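Enquirer: Okay, sequence plus prediction incoming.
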Amino acid sequence: MERIWDQLDRFTDAPTKQMLQALVKRKVKYENYAKQCRRWQWTSLICFGLLCLFFIFKGFSLNQQAPQIMLEEFLNHTVYLFWMMAAAFAYCTSYYFKKKEEKAEREYHKLRCEIIQKSTDLWPQPEKWKARESVFQLMKHQYDINLYFESK
């Protein structure tokens, strides 16, 4: 990765290079939060699914008696309480990471749009403008960051 940033020395000045490095860090941060969010969402879904299976099988074993008896049976066993708590914890954690992901995405997109808007200032001379194309292609192929258009 250092080799890539060394290549950028001939195409960009130090502040531009720092902006691009910050952009890559923000994208990595955003992707990490997105991965954590997906992981906890799947965990939540599996916990809720297992809890529903427990309810269905226990309901059939109790011969579908009164709902009060079924609810009492579920609340008296620690296994059911454990799965309820695990499902609630997984859901809350996925919600937490979703908020973090959205914030990281806003920060990443804001910096990306700023670089796009300031590209005429960052590469002012005509010969530097040609170097801009090399930098944009490098960022696109190496990090999958689109610096050509502001849309997501």
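Expert: Thanks, I have it. Numbers count the residues shown, from 1 in each chain.

Enquirer: from here on, contacts and neighbour counts on C-alpha atoms
Expert: Will do.

Enquirer: Please identify the helix or strand for residue 146.
Expert: Assigned by DSSP states H and E, residue 146 belongs to no helix or strand.

Enquirer: check contacts around it.
Expert: 136, 139-140 (CA atoms under 8 Å, 6 or more residues apart in numbering).

Enquirer: which among the residues you listed gets closest to residue 6?
Expert: residue 139 (13.6 Å; CA to CA).

Enquirer: and here's the other structure:
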Amino acid sequence: MERSIFPESYELDGTTKKVLLKIIEKKEKYDKLKNRHLLVMWFTIFAAFCYFIWLYKHIAIPYSHSFAVMFSVYVQETLNLYILLLIIGAFGYMNVVRQKRDKAEKEFHDLRCEFIDKSKDLFGNSETWNVRHEIYNTIKNTYDINLFHQAK
């Protein structure tokens, strides 16, 4: 992984390499959690939608004459309880993954901003300062990480 990001012609010290690799690691973690959150969110929405359509067709329409009958038919089937618990659990898991995603995004953004602030110290000499632009472009194109500005 280091060879594709840091060709041998670039003379970078170990600290700069480690920080750049850590930024890439945080970005990959954030992307993984973002994709997981989207997957769980769409599963929850789809499952809830299908379940409520099924409830409407099989319980609400046939027994709409009495709420008490509708409720008793709903409670008689234990599968309804399990499906409802599954949807509530998926909603809770979706919120847990969202919190992890937000935390990973904050860690990634903070580390990226700190690197941008300290880039003058990390790329101190003129040789590495000249290749800094090429390294930033490589990271931007490969990992979609903008190290030129602090704005997202």
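Expert: Everything's here; your move. The model shown is predicted, which means the values in this text are computed figures rather than measured ones.

Enquirer: Just the TM-score for the two chains, thanks.
Expert: Once superposed, chain against chain, the TM-score is 0.92 (TM-score structural alignment, normalised by the length of structure 1); 151 aligned residues with a CA RMSD of 1.5 Å.

Enquirer: Can you tell me the element the residue of structure 2 positioned farthest from its centre falls in?
Expert: The C-alpha centroid of structure 2 is most remote from residue 65, which lies 46.1 Å away (CA atoms, centre = their mean). In the assignment (DSSP H and E), residue 65 of structure 2 maps to no helix and no strand.

Enquirer: tell me which element the nearest residue to residue 150 of structure 1 once chain neighbours are set aside falls in.
Expert: Among residues not flanking residue 150 of structure 1 along the chain, residue 113 sits closest, at 5.5 Å (CA to CA, 6 or more residues apart in numbering). Under the criterion of DSSP H and E, residue 113 of structure 1 resides in helix 78-117.

Enquirer: In the helix or strand that comes right after that helix, which residues are buried?
Expert: Where DSSP H and E defines the elements, the next helix or strand beyond helix 78-117 of structure 1 is helix 119-122. Within helix 119-122 of structure 1, the residues that qualify as buried are 119, 122, counting by 16 or more other CA atoms under 10 Å.

Enquirer: Return the mean post-superposition distance for helix 119-122 of structure 1 against structure 2.
Expert: Taken over the aligned residues, the distance from helix 119-122 of structure 1 to structure 2 averages 0.7 Å (mean CA distance after the TM-score superposition for structure 1).

Enquirer: C-terminal to that helix, what's the next element?
Expert: Next element after helix 119-122 of structure 1 (DSSP H and E): helix 126-143.

Enquirer: Count the residues that sit near residue 132 of structure 2.
Expert: 19 (other CA atoms under 10 Å).

Enquirer: oh sorry, the question was meant for residue 88 of structure 1
Expert: That count, for residue 88 of structure 1 with other CA under 10 Å as the rule, works out to 15.

Enquirer: which ones are touching it?
Expert: Counted by CA under 8 Å, 6+ apart, residue 88 of structure 1 has contacts residue 44.

Enquirer: So the spatially most central residue of structure 2 versus residue 152 of structure 2, what's the distance?
Expert: Centroid-nearest residue in structure 2: residue 34, 1.6 Å away (criterion: CA atoms, centre = their mean). Note on residue 34 of structure 2: its distance to residue 152 of structure 2, by CA to CA, to the nearest Å, is 16 Å.

Enquirer: ok, now residue 28 of structure 2?
Expert: On the measure of CA to CA, residue 28 of structure 2 and residue 152 of structure 2 end up 16 Å apart.

Enquirer: Tell me which of these two has more neighbours.
Expert: For residue 28 of structure 2 and residue 152, the more surrounded residue by other CA under 10 Å is residue 28, and the numbers stand at 15 against 9.

Enquirer: Residue 68 of structure 1 versus the aligned partner of residue 82 of structure 2 in structure 1, what's the distance?
Expert: Taking TM-score structural alignment, residue 82 of structure 2 has residue 82 as its aligned residue in structure 1. Computed as CA to CA, the residue 82 of structure 1 to residue 68 of structure 1 distance reads 20 Å.
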